[in-house]
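In: Coordinates only, no sequence provided:
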């Protein structure tokens, strides 16, 4: 594996952007993806480009949805980078954690054990911390047979596997 790169020099890869939009399942009308979530639109955007929150009844098109996703990612990526000042990651790790940030937000990231572990240089524990985020609206999405939010847990397992692969 190549050496880690200072986070300030990294940005989301095209492959990771494609992964985010594919995993978010495009919708042309606002939906609540899992019970207790905020309304999302397009490729999982919870806000419009101008900062207004998505409301039920809002509509979009695929090109506008991509613009929304890119605006969202751009804002979150700047905050994410600043939160890891001086830290280094592999490109794969950067992409994995940005995918997580797209789903959970920079507020959750700022207080996450993943961030603390990366800053401490404990990359394996940071990967393992991904598995701590398995709840949606208070419900444990890792519960076997769950039909309420199984995708939340499946996505975490995928992120964890990719993260461990990068170690």
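Out: That came in fine, so what should we check first? Since the model is a prediction, treat every value here as computed from it, not as a measurement. Numbering: from 1, shown residues only.
In: Only C-alpha atoms from now on, for both contacts and neighbour counts.
Out: Fine.
In: Could you report the separation of the spatially closest residue to residue 108 that is not a sequence neighbour from residue 131?
Out: Once flanking residues are discounted, residue 108 sits nearest to residue 101: 7.9 Å by C-alpha to C-alpha, 6 or more residues apart in numbering. Look at residue 101 and residue 131: by C-alpha to C-alpha, to the nearest Å, they are 14 Å apart.
In: Pasting the second one now:
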């Protein structure tokens, strides 16, 4: 497996699984909940309705974009030292940033709390991000609760290589 995250193979595998699983794979372009053309694992850049990709093309595109989001997230974090933010916490925040975009992430209370050293407070901000187009979305609420759980698991000492098991909605 090609390593995406600077953090290592276990964090990379978790990020690919967690973010990719949350996004879901769709090889044919479609309009997302707010009407943006989207394909593969939530890719919106340069997508037109009618575009289609193979699963292998989608995986390659996703790996590249995830690496871009990691670099962008690291620019937003005041001190992105790998040991400061546990892998599971980082992956949960990466999932959120990948979904909401780096612009929204950069203006967020979540990043402000993270940069102030309040990692638990940052984790607790995740469920607030359950809206799309000004409306609450059940799927986003579920996704954010999963991310919050993963975020707290990182803070509670769950080893990076341990499988993620979500326990509810």
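Out: Structure received. The structure presented is a predicted model; accordingly, all values stated were derived computationally and were not measured.
In: Hmm, residue 6 and residue 67 of structure 2 touching each other?
Out: No: look at residue 67 of structure 2 against residue 6 with C-alpha atoms under 8 Å: they stay out of range, at 9.1 Å.
In: related to what we said a few turns ago, what about residue 101 and residue 131 of structure 1, which has more around it?
Out: Between residue 101 of structure 1 and residue 131, counted using other C-alpha atoms under 10 Å, residue 101 has the larger neighbour count: 20 against 15.
In: which one in structure 2 is aligned with the more buried one?
Out: Aligning on TM-score structural alignment places residue 101 of structure 1 opposite residue 97 in structure 2.
In: Average offset of the top helix by length along structure 2 relative to structure 1?
Out: Longest helix in structure 2, counting residues (DSSP state H): helix 55-76. Following superposition, helix 55-76 of structure 2 is found to deviate from structure 1 by 1.0 Å on average (mean C-alpha distance after the TM-score superposition for structure 1).
In: and the helix or strand just after that helix, what other elements does it pack with?
Out: Once the chain leaves helix 55-76 of structure 2, the next helix or strand it forms, by DSSP states H and E, is helix 87-100. Applying 3 or more C-alpha pairs under 8 Å, 6 or more residues apart in numbering; DSSP states H and E, one finds that helix 87-100 of structure 2 contacts helix 9-23, helix 55-76, helix 138-155.
In: Helix 87-100 of structure 2 against structure 1, how far on average?
Out: Mean for helix 87-100 of structure 2 is 0.9 Å (mean C-alpha distance after the TM-score superposition for structure 1).
In: residue nearest the centroid of structure 1?
Out: Among the residues of structure 1, residue 100 comes closest to the average C-alpha position under C-alpha atoms, centre = their mean, at 2.4 Å.
In: what's the spacing between residue 94 of structure 1 and residue 118 of structure 1?
Out: On the measure of C-alpha to C-alpha, residue 94 of structure 1 and residue 118 of structure 1 end up 11 Å apart.
In: Name the residue in the two with the higher neighbour count.
Out: residue 94 (23 against 18).
In: doesn't residue 10 make contact with the more buried one?
Out: Yes: look at residue 94 of structure 1 against residue 10 with C-alpha under 8 Å: they come within range, at 7.4 Å.
In: if we can go back for a sec, what about residue 67 and residue 6 of structure 2, which has more around it?
Out: Shown here are residue 67 of structure 2 and residue 6; by other C-alpha under 10 Å, residue 67 has more neighbours (16 against 12).
In: can you count the residues close to residue 129 of structure 2?
Out: Residue 129 of structure 2: 18 neighbours (other C-alpha under 10 Å).
In: number of nearby residues for residue 65 of structure 2?
Out: By other C-alpha under 10 Å, neighbour count at residue 65 of structure 2 equals 18.
In: what's the matching residue for it over in structure 1?
Out: Going residue by residue (TM-score structural alignment), residue 65 of structure 2 aligns to residue 72.
In: do you know how far the closest residue to residue 80 of structure 1 other than its chain neighbours is from residue 157 of structure 1?
Out: Once flanking residues are discounted, residue 80 of structure 1 sits nearest to residue 106: 6.6 Å by C-alpha to C-alpha, 6+ apart. Remark: distance between residue 106 of structure 1 and residue 157 of structure 1 (C-alpha to C-alpha) = 20 Å.
In: Which residue of those two possesses the greater neighbour count?
Out: Legend: neighbour count by other C-alpha under 10 Å for residue 106 of structure 1 and residue 157, higher for residue 106 (20 against 17).
In: Please list all residues in contact with that one.
Out: 76, 79, 80 (C-alpha atoms under 8 Å, 6 or more residues apart in numbering).
In: and the closest residue to residue 23 of structure 2 other than its chain neighbours, how far is that from residue 143 of structure 2?
Out: Nearest non-adjacent residue to residue 23 of structure 2, counting by C-alpha to C-alpha, 6+ apart: residue 41, 5.2 Å away. In this structure, residue 41 of structure 2 and residue 143 of structure 2 are 15 Å apart, going by C-alpha to C-alpha.
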